[in-house]
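Engineer: sequence and predicted structure below; questions after.
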Amino acid sequence: MTTAPELTILMPCLNEAETLGSCIQKAWRFVRRCGIPAEVVVADNGSTDGSQAIARECGATVVDVPVKGYGSALIAGIRAARGRYVIMGDSDDSYDFAELDPFVDKLREGRELVMGNRFRGGIKPGAMPPLHRYLGNPVLTTIGRIFFRSPCGDFHCGLRGFSRDSIMRLGLQSPGMEFASEMVVKATLNGLDICEVPTTLSPDGRSRPPHLRSWRDGWRHLRFLLLFSPCWLFLYPGLALAILGLIATGWILPAPRHIGDITLDIHTLLYAAMAIVVGAQAVIFWACANLHGMSEGILPNNPSLRALIDRLTIERGLVVGGGLIIVGLALAVLAVSTWSNVAFGLLEPTYTMRLAIPSAACIVLGFEIVFGAFVLNVLHIRRPRELGLQRGLP
């Protein structure tokens, strides 16, 4: 083929000799029926069962990918693809490559990512384990939709089409199964035009177990969703802890409180103070994670958020943190003075701890803010290649 094809049909492969030939033949049937200039690319991840030879015999281009992993194979295949559009799908014969018309139609309309939705198109008996169908996929998809406001109702469908140039700009890099989530999340965060089409999932044709490991790969997907959402990982839990801690501290600090037969006193006050400190630390982590993510291109740039974080200067951190440290030390002095009143003997803890706990919380929180301000400003430092080597920087 001397000219670039319009479509690349991409299949990741690792020992799929039983089903690979059938998938490629169905893909070519679709190509001939539609008359679309296309190529079939098999991204082989080190098969030892002759899958490469089968792919070549069926007219596919084989891309050898030495780095193990579902994501590694697809990233290499996307880079090697010559088509304007790419439709990727598993080579286990669970998807029908002869019926790709809805994907091509949507791509030609200008959609940049066309996701298959197995829950809308149908899941045949035995095609998906109950654990995945009723727990794994729905839960992870719901989390993804909430965290990122994604329109996708099936985050992990293996059959999807996309504009190659648009996806290449996302800088996808996950080597494992979480690649499926990375594509949807980054496409959503970067404002790509996304839609879904119903897709039927059939039982795969392999006699061996699938490569997917339910709990391991499920955790990797969840971990990825959390890492790409600093608000849900740090900010919202941190604010909730800090606010609840402040409310509880303000309520219990003056005197013990009674709820029925339950008395809330200095022990509850201690945990309330801890909630404030942990919550504040989580908010600082949120600011650091966002700044690092935007600086490294992991997260899309948010000018409003960056401007807010930029206001958290070292000087402001020193003023606020230093003020809290001074308040904490003043309370500590007051606590020591009450101790001196009894000749440094035994104290009544229900009174003195109402000074000691806020004192310790203020001091710890003050140092957290000061150190956090320094860390944020360290993250502001640009490397020479970002500032421009023409300025003569080393």
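Structural biologist: Sure, I can see it. Numbers count the residues shown, from 1 in each chain.

Engineer: going forward, measure contacts and count neighbours with C-alpha atoms only.
Structural biologist: Will do.

Engineer: now do the SS call for Ala98.
Structural biologist: coil (DSSP: H, G, I helix; E, B strand; the rest coil).

Engineer: where's it relative to Gly322, distance?
Structural biologist: Ala98 sits 68 Å away from Gly322, taking C-alpha to C-alpha, to the nearest Å as the criterion.

Engineer: just Gly71 next, same as before
Structural biologist: To Gly322, Gly71 is 48 Å away according to C-alpha to C-alpha.

Engineer: who's more crowded, the two?
Structural biologist: Gly71 (22 against 19; other C-alpha atoms under 10 Å).

Engineer: in the helix or strand the more buried one falls within, what's buried?
Structural biologist: Assigned by DSSP states H and E, Gly71 belongs to helix 70-80. Neighbour counts over helix 70-80 (16 or more other C-alpha atoms under 10 Å) mark 70-78, 80 as buried.

Engineer: next one: it to chain centre, how far?
Structural biologist: Distance, stretch centre to chain centre, for helix 70-80: 19 Å (C-alpha atoms, centre = their mean, to the nearest Å).

Engineer: can you name the next helix or strand after that helix?
Structural biologist: strand 85-88.

Engineer: which elements pack onto that following strand?
Structural biologist: Under the contact criterion of 3 or more C-alpha pairs under 8 Å, 6 or more residues apart in numbering; DSSP states H and E, strand 85-88 touches strand 7-13, strand 160-163.

Engineer: so the residue of the chain positioned farthest from its centre, which state does it fall into?
Structural biologist: Relative to the mean C-alpha coordinate of the chain, counting by C-alpha atoms, centre = their mean, the farthest residue is Ala343 (57.6 Å). Following three-state DSSP, we place Ala343 in the coil state.

Engineer: before we move on, what about the one 4 residues further on?
Structural biologist: Under the three-state scheme (three-state DSSP), the conformation of Leu347 reads as coil.

Engineer: how about it, nearest residue that isn't a chain neighbour?
Structural biologist: Spatial nearest neighbour of Leu347, chain neighbours left out: Trp339 (6.7 Å); criterion: C-alpha to C-alpha, 6 or more residues apart in numbering.

Engineer: what is the neighbour count of that neighbour?
Structural biologist: Trp339 sits with 16 neighbouring residues when counted by other C-alpha under 10 Å.

Engineer: confirm that it sits in a helix.
Structural biologist: Yes. According to three-state DSSP, Trp339 belongs to a helix.

Engineer: okay, pairing it with this:
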Amino acid sequence: MKDSVPDPSRFESQNGIELTILMPCLNEAETLAICIDKARQFLDRASIVGEVLVADNGSTDGSIEIAESQGARVVHVPTRGYGAAILHGIDNALGDFVIVGDSDDSYDFSRLDPFVAELRAGHDLVMGNRFLGGIEPGAMPFLHRYLGNPVLSFLGRLFFSSGIRDFHCGLRGFRRTAIQELGLKATGMEFASEMVVRASLKRLRVTEVPTTLSPDGRSRPPHLRTWRDGWRHLRYLLLNSPKWLFIYPGAAILAFGSLLTGVLVQGPVHILPNVTIDTHSLIVGCMAMLVGSSCMSFGLIARSFAMERGFLPVNPRVARIRAAVSLERMLLFSGVLILIGSVGLGYAVWTWAAANFGPLTYNSMVRMLTVSCTLVALGLQFAFTAFLWALIDIEA
């Protein structure tokens, strides 16, 4: 059951403006007037005290003059980029609430009622969901609709425990001060992901409302570049989730390598009547152990660094691990691994010397050397990781 809509006068800021409808703009002369007209119609129909703000990103086609002639306020953005335009617009908005949408007439600014209702109900961020509201034929490229948006939105939900199913909808509303407090910095298209990720990490009140997407009204190609901007979104998601980038894959690889090595350290194993795994598979297992432990080390260091820098929230579990795993304890563990590996290497050399440094049984010697070298390598890796982790903790 939805909350009732309180008296709009409650939400008016000190300057009397409740809502800013923000439109980033870069050469949108063909559609800008239509968007502004729809936005003003909405404000009049809904009796909302608001403004239409155009954040111009360096237009040269008369967009600025069109915006001013339609009664919109224009701010000039010094830095190029979708995110830069929105950030500058947010900083210059006068409303308590901001609803931002593309100025290409793909979103209907005359139907913003659900966004305002949810903002008044107390939500900090209200995302449009085009998959719920409807996507008109030709409004979204096939790859974006069935691959890019669904996959990236799924990863966003998985990585950050967000319930948002359309991470990249260009129509969204938010409480201005709540978004400003997130410290958003992305200047490109990945800004769309950054806003949702930061809001999710800060546990802001986030919800979705259905919205429709229409074909944009421009005759020129859109600014969006499918593969470049898709990669930038994916890159942002991965860099802000060390556990999914490093720790979980590393744990899986380490578990596989440990299991394979543990099974084969005693000798060959027959898995089928005509299939036997032996020393070559043992080498694969040892290499997997090294790769997996490296990934997990990178993940713990990356998470600690992100917590220290403040761009990821403090994780109590990581903090407890960090408190328990001191430099001295890690060095002691590393020393034990190196000692065991060195004993194995010493035994291999002694066996070789006993054979007058001549030929040895291939399988037994390779097994011994592989496992021993792996233990020494793991010990050294953990030792260097311990020092690097301690270095991060040094206060400037």
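Structural biologist: Perfect, I can see it now. Remember, predicted model here, so these are calculated numbers, not experimental data.

Engineer: for the helix holding Gly71 of the first structure, grab the matching residue range in the second structure.
Structural biologist: Helix 70-80 of the first structure corresponds to residues 82-92 in the second structure, going by TM-score structural alignment.

Engineer: with the first structure overlaid, how far apart is that stretch on average?
Structural biologist: Following the fit onto the first structure, the mean deviation recorded for stretch 82-92 of the second structure is 0.9 Å by mean C-alpha distance after the TM-score superposition for the first structure.

Engineer: what's in contact with that stretch?
Structural biologist: Residues from elsewhere that reach stretch 82-92 of the second structure (C-alpha atoms under 8 Å, 6 or more residues apart in numbering): 22-25, 53-57, 75, 77, 79, 98, 100, 176, 180, 184-192.

Engineer: taking the residues you listed, please make a ChimeraX selection of just the buried ones.
Structural biologist: To isolate the buried ones among the contacts of stretch 82-92 of the second structure in ChimeraX, judged by 16+ other C-alpha under 10 Å, type:
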select :22,23,24,25,53,54,55,56,57,75,77,98,100,176,184,186,187,188,189,190,191,192
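
Engineer: now the residue nearest the centre of the first structure: how far from Ala17 of the first structure?
Structural biologist: A centroid search over the first structure (C-alpha atoms, centre = their mean) returns Leu225, at 2.7 Å, as the residue closest to the centre. Shown here: Leu225 of the first structure relative to Ala17 of the first structure, a distance of 33 Å by C-alpha to C-alpha.

Engineer: what do you get for Leu376 of the first structure?
Structural biologist: Note on Leu376 of the first structure: its distance to Ala17 of the first structure, by C-alpha to C-alpha, is 52 Å.

Engineer: repeat that for Leu107 of the first structure.
Structural biologist: Between Leu107 of the first structure and Ala17 of the first structure the distance is 30 Å, computed by C-alpha to C-alpha.

Engineer: just tell me the aligned range of stretch 233-242 of the second structure in the first structure.
Structural biologist: With TM-score structural alignment as the criterion, stretch 233-242 of the second structure aligns to 221-230.

Engineer: stretch 275-287 of the second structure now?
Structural biologist: Aligned by TM-score structural alignment, stretch 275-287 of the second structure falls on residues 262-274 of the first structure.

Engineer: identify the residues contacting the matching stretch?
Structural biologist: With contacts defined as C-alpha under 8 Å, 6+ apart, stretch 262-274 of the first structure is touched by 244-246, 248-249, 252-253, 255-258, 350, 353-354, 357-358, 361.

Engineer: restricted to buried residues, select those residues in PyMOL.
Structural biologist: Restricted to buried positions by 16+ other C-alpha under 10 Å, the PyMOL selection for these reads:
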select buried, resi 244+245+246+248+249+252+253+353+354+357+358+361
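
Engineer: show me the contacts of stretch 262-274 of the first structure that map onto helices.
Structural biologist: 244-246, 248-249, 252, 350, 353-354, 357-358, 361 (DSSP state H).

Engineer: farthest pair in those residues?
Structural biologist: Leu244 and Thr350 (21.7 Å; C-alpha to C-alpha).

Engineer: picking up where we left off before, nearest to Leu113 of the first structure, of the ones in helices among the contacts of stretch 262-274 of the first structure?
Structural biologist: If you rank these by distance to Leu113 of the first structure using C-alpha to C-alpha, Leu244 comes first, at 41.5 Å.

Engineer: what is the aligned counterpart of that closest one in the second structure?
Structural biologist: Using TM-score structural alignment, the partner of Leu244 of the first structure in the second structure is Phe256.

Engineer: with Leu305 of the first structure instead?
Structural biologist: By TM-score structural alignment, Leu305 of the first structure lines up with Val318.

Engineer: which residues sit against the helix or strand where its match lies?
Structural biologist: Taking DSSP H and E as the definition, one finds Val318 of the second structure inside helix 316-324. Here helix 316-324 of the second structure makes contact (C-alpha under 8 Å, 6+ apart) with 300, 303-304.

Engineer: surely Phe234 of the first structure and Asn290 touch.
Structural biologist: No. Counting by C-alpha atoms under 8 Å, Phe234 of the first structure sits too far from Asn290 to count as a contact (10.3 Å).

Engineer: looks to me like Val41 of the first structure is in a helix.
Structural biologist: No. Using three-state DSSP, the assignment for Val41 of the first structure is strand, not a helix.

Engineer: counterpart of it in the second structure?
Structural biologist: Val41 of the first structure maps onto Leu53 of the second structure when the alignment is built from TM-score structural alignment.

Engineer: correct me, but its match touches Val74?
Structural biologist: Yes. Here Leu53 of the second structure lies in contact with Val74, judged by C-alpha under 8 Å, at a distance of 5.8 Å.

Engineer: how about the helices in the stretch 1-150 of the second structure?
Structural biologist: 32-45, 63-69, 82-92, 113-120, 130-133, 142-143, 149-160 (DSSP state H, counting those that start in this stretch).
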